[in-house]
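Undergrad: Provided below for reference: sequence and predicted model.
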Amino acid sequence: MSTATYALADTKTMLRRNLLHAKRYPSMTLSLIIMPIVMLLLFNYIYGGALESSVGGGEYINYLAPSMMLMIPAYVSVGLAVLVATDMTKGIVNRFRSMSISQSSMLNGQVLGTTIQALIGVVFMTLAALVIGFRPNADVLEWLAAFGLITAVIFALSWLAAAFGLVAQNPESASNLPMPIVMLPFLSLVPASTMPVGVKQFVEYQPFTPIGETIRGLLIGAEIGNNGILALLWIAAIAIGGYFWATSQFRRRIN
């Protein structure tokens, strides 16, 4: 077997470990599903009446739902950072080092496992949005493109979250480092045009705005413009930067 084949087999083993961990401790998975849905209901039914006029007519849920789907990729970054920090501080990594396994598989399994769990959360979020009135007009290819984009966002943020977990001194500090990422999707719940100067420019150029506008365009037919290109560039930058930061920190911690 080649080195790449061994690495792939070890990644599958670490992915299975991550998923079994989620199965044994279902509270995190349930919170990943329940909390974003609670936020969806809160913004739609509590703030929706006041915010509906800001989206230029139509049901606010149609504007809200695509942006809320990005809450889950941001939300899981906290859990993954804590998971990585916990593994690094509890000695499990030293046990893995004594075994004949690919070092890269440790992070690969955690990132892939988190991506799968987050996609489950996005599916439940979408179903909840449809129940309360979300009415997309996307065809099959547009749905696939939207979920492909969301998957890429989850994957990119997962590598960044892994890096946060590796630089944190303990799981408690790891839970705080991704908090700015968690807050950014909230800025795309209303159009940037309604915001004051300074805030408007920040919102327009933060990564979740073009990503949210692209998903919104795919699902409800809003104009995408150059947001699609900007979204892909942001995702690529986050994924590449997060990957190299995480892997370099991991090598430094275990050597």
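TA: Thanks, I have it.
Undergrad: only C-alpha atoms from now on, for both contacts and neighbour counts.
TA: OK.
Undergrad: now the spatially closest residue to W143 that is not a sequence neighbour: which helix or strand?
TA: For W143, the nearest residue in space outside its immediate sequence neighbours is L219; the separation is 6.7 Å by Cα to Cα, 6 or more residues apart in numbering. Using DSSP states H and E, L219 maps to helix 208-220.
Undergrad: just checking, what packs against that helix?
TA: Other helices and strands packing on helix 208-220, by 3 or more Cα pairs under 8 Å, 6 or more residues apart in numbering; DSSP states H and E, are helix 60-68, helix 140-167, helix 227-254.
Undergrad: which helices and strands sit right next to the helix or strand that the first one is followed by?
TA: Under the assignment DSSP H and E, the closest C-terminal helix or strand after helix 60-68 is helix 71-89. Counting contacts by 3+ Cα pairs under 8 Å, 6+ apart, helix 71-89 is packed against helix 26-42, helix 104-131, helix 140-167, helix 171-176, helix 179-183.
Undergrad: out of these, which one sits most buried?
TA: Most buried of the helices and strands packed on helix 71-89, by mean neighbour count (mean count of other Cα atoms under 10 Å): helix 140-167, with a mean of 23.
Undergrad: below is an additional structure, to be compared with the one above:
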Amino acid sequence: MSTVAYDGTALLGRQLRRMRNNPGLLILTQTMPISMLLFFGYVFGSALAMPGREYRSFLVPGLLVATAAGGIMTGMFQAAQDTHRGVMDRLRTLPISRSAVPLGQAVADLVVTAAGTVPFLLVGLAVGWRVEGGVLEAVGALGLLLLFRFATTWIGIFLGLLTRNEEAAGQLGGATFLLPLLSSAYIPTDGLPGWLRTAAEWNPISAVATALRDLFGNAPVPTDGAWPVTHPIAGSLAWCLVLTGVFMPLAVRRYAYGER
């Protein structure tokens, strides 16, 4: 265990230096959610039954979760890039723990996400969003958000190791933009057709977005939806546990054994 922690810390530093040396990508990933908040908040908010500040209060938690789901795209691209350029093969020749390499990437992504959440929340406060629940509930919401990001990053790492090609990973990662659209991240699901509403409410993004709105005090929990959104905190934790429990071992095994 100490070997994993030591090697993982070293590889965490590598990932952070890698992100520092690619400031363009870092700036883009941090400013995109803010741009979407301003666009959706003022354009969509004028067309929905939840106008102005009310919609922006609904939107901020949803965008936080949609950004966290972006861990699939960033994890996939970075893992595929390292594999395609032979970095993973070189790391396999070193006397380090096999699980430390993907773990270092996942934790580095978590650190960057936590730092990037701060300016987004400040802009949210500037456009009218408020934390209307308690302090402990708000801290719990942020913890849940980071836990979901950690889970989605493992999905991305596994897919990146599977594709082994950064161009293919970039194209596949772009498709993940559709996931928040089929959820309650941007709009309530109660107006969707029956089958589409069911699919959206079983989307993990909907459960986490509903949990954040509840913990921040921004919107009540629905009483007539699918189980993950009527019990959003339990549903979010269950999704995070399942996603991490499935994709973390798959990613570690894929890294350890390469193409086999």
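TA: Nice, I can see it. All values reported here derive from a predicted model rather than from experimental measurement.
Undergrad: aligned counterpart of the residue nearest to W143 of structure 1 in structure 2, please.
TA: Counting by TM-score structural alignment, L219 of structure 1 corresponds to F216 in structure 2.
Undergrad: give me the mean deviation of the helix holding L219 of structure 1 from structure 2.
TA: Here helix 208-220 of structure 1, set against structure 2 after superposition, deviates by a mean of 0.7 Å using mean Cα distance after the TM-score superposition for structure 1.
Undergrad: got it, and stretch 109-123 of structure 1?
TA: Mean for stretch 109-123 of structure 1 is 1.1 Å (mean Cα distance after the TM-score superposition for structure 1).
Undergrad: hang on, the earlier thing: residues in contact with the match of L219 of structure 1?
TA: Taking Cα atoms under 8 Å, 6 or more residues apart in numbering, we find F216 of structure 2 in contact with R130, V131, E132, G133, G134, E137, A138, A141.
Undergrad: can you put the helices and strands packed on helix 71-89 of structure 1 in a markdown table and add distance to A85 of structure 1?
TA: Conversion of the helices and strands packed on helix 71-89 of structure 1 to a markdown table gives the following (distance: least, Cα to Cα, whole Å):
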| stretch | distance to A85 of structure 1 |
| --- | --- |
| helix 26-42 | 16 |
| helix 104-131 | 11 |
| helix 140-167 | 5 |
| helix 171-176 | 5 |
| helix 179-183 | 15 |
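Undergrad: of all the ones you listed, which lies closest to V199 of structure 1?
TA: helix 179-183 (14.0 Å; Cα to Cα).
Undergrad: now whatever residue of structure 2 lines up with V190 of structure 1: how far from L250 of structure 2?
TA: By TM-score structural alignment, V190 of structure 1 lines up with I187 in structure 2. As defined by Cα to Cα, to the nearest Å, I187 of structure 2 lies at a distance of 33 Å from L250 of structure 2.
Undergrad: same question for F44 of structure 2.
TA: Distance from F44 of structure 2 to L250 of structure 2, by Cα to Cα: 39 Å.
Undergrad: now Y6 of structure 2
TA: Y6 of structure 2 is 22 Å from L250 of structure 2, where distance means Cα to Cα.
Undergrad: so what's the residue most central in space within structure 2 up against?
TA: For structure 2, the residue nearest the mean C-alpha position is A68 (2.0 Å; Cα atoms, centre = their mean). If you count contacts by Cα under 8 Å, 6+ apart, A68 of structure 2 has them with T113, L145, L146, F148, R149, T152.
Undergrad: what lines up with the third one in structure 1?
TA: Meaning L146 of structure 2. By TM-score structural alignment, L146 of structure 2 lines up with T151 in structure 1.
Undergrad: for A65 of structure 1, find the nearest of the helices and strands packed on helix 71-89 of structure 1.
TA: helix 104-131 (6.3 Å).
Undergrad: what's the closest one aligned against in structure 2?
TA: Counting by TM-score structural alignment, helix 104-131 of structure 1 falls onto residues 99-126 of structure 2.
Undergrad: you'd agree Q117 of structure 1 is up against T29?
TA: Yes: taking contacts as Cα atoms under 8 Å, Q117 of structure 1 lies within contact range of T29: 7.0 Å.
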